[in-house]
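**Student:** After the sequence you'll find the predicted model.
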Amino acid sequence: MERLKSLRCTIPASICLLAMAVAVALAGSKISIKNADDYGFAYGGEYGFAGQQSLIVTTTPDQVFSFDVASRVGGVILQAIAQPDPSSARVNISYDLALQDGHRFTITMGDETSEIPAPDWEVIPLIRFVDSGQTAAMSLLGEPKNDMEKMSWSLFGTMFIEIHPVLCDTVLGNNFIFTDAMLVAGSPGRIRDVTESFSVPIPGYTDLAKFDKEKSEQTAKKVKDKLSTGGWNTYIYTDVGVNFKFSIRKQSLEITGEPYYAFLSLDFEKKTSDLNNELTNIFRNTIMVRDLNPKIYELDRKAFQTAAILRYIKAANTETWSALVKTVSAQSPEPSMDTPRAWTR
């Protein structure tokens, strides 16, 4: 974006050339966003910005919508624990590196077995995230860390990204960033089609759904109209109160329950937070946001459902969980994808 690009004039040319050289050296091993500047993304070291910042936040369901959490994490929070059907079934999960990526995870419930149809780049970061015990994945409410960041925040309203360490430089972590950025200011912008600008297709993501530009534009207008009613000044994409259920039918894993946007009104003087139930329910009970970009929201749905199952296994079968964490500990799932430091709408 042109406003953010104007910051380049304040950075010595030698530093810019060095940054470009490093970017070229890394390009072959990472997915990138073509014309990332045009989407408002800036990466650590660009424009004189700081490096990536970590987000370490743990919440309980009754804390997610509190002022302390909502003023810190205007982002993505995964905390639900799924329940098996039948409830008496013993659940196990295993990983076989010898199988094709996307088919390596197997889940067993009693005598029933199914694969978990998801690539390593999706499931392995989720295993590490669940194992960490934290619940906040990322936030756009990070504080500016140096003078250049403060200048960009003051002039352009730049938002600074904080992300859980195990999600940094992952495709999944980037998808959570896209999800959070989608409704900023109540008006979905160009971020809606960011999935169509990846440097190369990503198996298990690019093929999840088809992006319909015309439908997305129409939906953006509907979303803007709904959000213009007011009564909110932040939101969290979360699974609070979602009753995830999972079972295996005919060797196929079935999961119910979906994440949603929760809209809140924060009073920074009184330090209070009020959930706008009416607006939250409007968006929770429709597929409206999915049409903004079905690839982004389909991956969200899968990730939240899988994370909820993993939390159940972690709590109910510690031996299996420990073995799983150990098995994937040496894996570096590909592709990777640099995490932006900042985003300007």
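**Tutor:** Yep, it's here. Numbers count the residues shown, from 1 in each chain.
**Student:** Every contact and neighbour count from this point should use C-alpha atoms.
**Tutor:** OK.
**Student:** Tell me, how many residues neighbour the residue nearest to Ile161 when sequence neighbours are not counted?
**Tutor:** The spatially closest residue to Ile161, leaving aside those adjacent along the chain, is Leu140, at 4.7 Å (C-alpha to C-alpha, 6 or more residues apart in numbering). By other C-alpha atoms under 10 Å, 23 other residues sit near Leu140.
**Student:** One more to weigh against that first structure:
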Amino acid sequence: MCSQLHIFAKCMNPELAKSCVLPELTELTNDEEPAVREAALESIANVVSHLPVETVRTVAVPLVVKIFQKSLTDVSSPDLTGVARLLGKLSHQLKDVMTADLRDWFVKFYCQLSRFDDPVNEGRPHSVATPTTTVRNGMRTECRRLCAYNFPAMVQMVGGGGYVVKLSSTHQDLATDDSPRVRHTVASGYHEVVRLLGDKSMSAVGIYQKLLNSKSVEVLQGLAGHMTETLKGFAKSANLSPETKHPGIPELIGPLITAEGVAGSCRQWRLHEQIVTGFSSLVHCLTTDQLYNKIVPILMKIITGKYVRPVKLASCQSLAVVTRHLRKADQRSAVVDRLSR
């Protein structure tokens, strides 16, 4: 029932929703059942757009802050995963009524939650696992995974200018997390981060390198589907020459070749196909010599090697795009000669 209260608010005028729905939600946030408290918090996120702005600023925001602060007082509380799940949604809904100081508080709380650790086991790497510690560790991992899922919402809050100072270290920690699920979630949302950073997206290129170099199939699956838009975003941010693409983004070459090797050696040919298809977008990021010396040999190897037909076809298509963008006639001729042998 709690999760349906925001629907009633939609049917009321803002003042009536303020007097009828908000008090009920406030009371339900103190319910003895964790599931009810989480549902109440989610309903608050859904109902704020139907409340008077002043009420949101003076009642809803302080209530959310109080819930967040309370969640950290007990590291074993199930409320933490609910807060981590809804943090991005609440930040997005409330950011327009927050002061600059309150936005900074939200970001700091997010960073603290994303590094969530259990002080009981700190400094005890060899402690004996028990059912309680196993559950607690699973909750901590889930908190970090949910924080990784909500990372784009926090980037939207601070903007491209605040990313380096306020969020880049947290982004790096999540991208190198011990849990593959956390790293996969970071990878799956990385293209959103690039889009939100806009002309500042090159400040996050180091994270992309780490994810590509992780040699994890699960992480690469999160990156591969959006490789084209990610590479185009880097190209726009790097201020490359429109004609020559000079000086290029050479730091991408090694990690991308590593990722292709990992994908090519696993049994998931669709992943390999996605990565090879993404290579065609490197024409926006690399110079002619970089394409010819580093990327063309990889594509040739796939075309002439023992790979499944869809991967070979993707390589042919990417090679056609790359060849069309080679500015030197002798390089284009060399590619054609190699194919015609």
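**Tutor:** Cool, got the structure. Here the structure is a predicted model, which is why all the values come from computation and not from measurement.
**Student:** Work out the TM-score between the chains.
**Tutor:** Scored by TM-score structural alignment, normalised by the length of the second structure, the superposition of the two chains gives a TM-score of 0.21; 121 aligned residues with a C-alpha RMSD of 6.6 Å.
**Student:** ok, now which ones touch Arg279 of the first structure?
**Tutor:** Careful, residue 279 of the first structure is Leu and not Arg. Counting by C-alpha atoms under 8 Å, 6 or more residues apart in numbering, Leu279 of the first structure touches Lys226, Leu227, Phe263.
**Student:** For those residues, pick the one with the most neighbours.
**Tutor:** Phe263 leads the contacts of Leu279 of the first structure on contacts (other C-alpha under 10 Å) with 24 neighbours.
**Student:** Please determine how far that one is located from Glu278 of the first structure.
**Tutor:** 9 Å (C-alpha to C-alpha, to the nearest Å).
**Student:** residue ranges for the helices of the first structure, please.
**Tutor:** For the first structure, the helices defined by DSSP state H occupy 2-5, 13-26, 67-70, 120-132, 147-156, 171-181, 213-227, 277-284, 294-316, 318-328.
**Student:** can you tell which of those is closest to Met109 of the first structure?
**Tutor:** helix 294-316 (11.0 Å; C-alpha to C-alpha).
**Student:** Measure how that closest one sits relative to helix 318-328, angle-wise.
**Tutor:** Orientation check (axes from the mean of the first three to the mean of the last three C-alpha atoms, to 10 degrees): helix 294-316 of the first structure against helix 318-328 gives 130 degrees.
**Student:** What angle do helix 171-181 and helix 294-316 of the first structure make with each other?
**Tutor:** Going by the same axes, to 10 degrees, helix 294-316 of the first structure is angled at 120 degrees with respect to helix 171-181.
**Student:** Which strands or helices does helix 294-316 of the first structure pack on?
**Tutor:** Here helix 294-316 of the first structure touches strand 91-95, helix 120-132, helix 171-181, helix 318-328, going by 3 or more C-alpha pairs under 8 Å, 6 or more residues apart in numbering; DSSP states H and E.
**Student:** what helices or strands is the third one leaning on?
**Tutor:** The criterion is 3+ C-alpha pairs under 8 Å, 6+ apart, and the helices and strands that helix 171-181 of the first structure contacts are strand 75-77, helix 120-132, strand 136-142, strand 234-238, helix 294-316, strand 336-337.
**Student:** What ranges does the second structure have for its strands?
**Tutor:** In the second structure, no segments count as strands under DSSP state E.
**Student:** What about Asp330 of the second structure, how many residues nearby?
**Tutor:** Look at Asp330 of the second structure: counted by other C-alpha under 10 Å, it has 10 neighbours.
**Student:** do the same with the one 4 residues further on
**Tutor:** Residues near Ala334 of the second structure, counting by other C-alpha under 10 Å, number 13.
**Student:** and Lys108 of the second structure, how far is that from Gly88 of the second structure?
**Tutor:** Distance, Lys108 of the second structure to Gly88 of the second structure, by C-alpha to C-alpha: 13 Å.
**Student:** out of these two, which sits in the more crowded spot?
**Tutor:** A count of neighbours by other C-alpha under 10 Å puts Gly88 above the other of Lys108 of the second structure and Gly88, at 25 against 14.
**Student:** before we move on, the earlier item: would you format the helices of the first structure as CSV with distance to Gln53 of the first structure included?
**Tutor:** Output for those, formatted as CSV (distance: least, C-alpha to C-alpha, whole Å):
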stretch, distance to Gln53 of the first structure
helix 2-5, 20
helix 13-26, 19
helix 67-70, 17
helix 120-132, 16
helix 147-156, 13
helix 171-181, 13
helix 213-227, 30
helix 277-284, 29
helix 294-316, 22
helix 318-328, 25
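**Student:** so which of those helices comes closest to Ser54 of the first structure?
**Tutor:** With C-alpha to C-alpha as the measure, helix 171-181 is the member of the helices of the first structure nearest Ser54 of the first structure (12.1 Å).
**Student:** what's the nearest residue to Val311 of the second structure if we skip its chain neighbours?
**Tutor:** Nearest residue to Val311 of the second structure in three dimensions, chain neighbours excluded: Glu273, at 4.7 Å (C-alpha to C-alpha, 6+ apart).
**Student:** How about the contacts made by that neighbour?
**Tutor:** Contacts here follow C-alpha under 8 Å, 6+ apart; on that basis Glu273 of the second structure touches Pro310, Val311, Ala314, Ser315.
**Student:** picking up where we left off before, pipe the helices and strands packed on helix 294-316 of the first structure into TSV and attach mean neighbour count and distance to Asp267 of the first structure per row.
**Tutor:** What follows is those, written out as TSV (neighbours: other C-alpha atoms under 10 Å; distance: least, C-alpha to C-alpha, whole Å):
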stretch	mean neighbour count	distance to Asp267 of the first structure
strand 91-95	19	44
helix 120-132	21	31
helix 171-181	22	21
helix 318-328	15	41
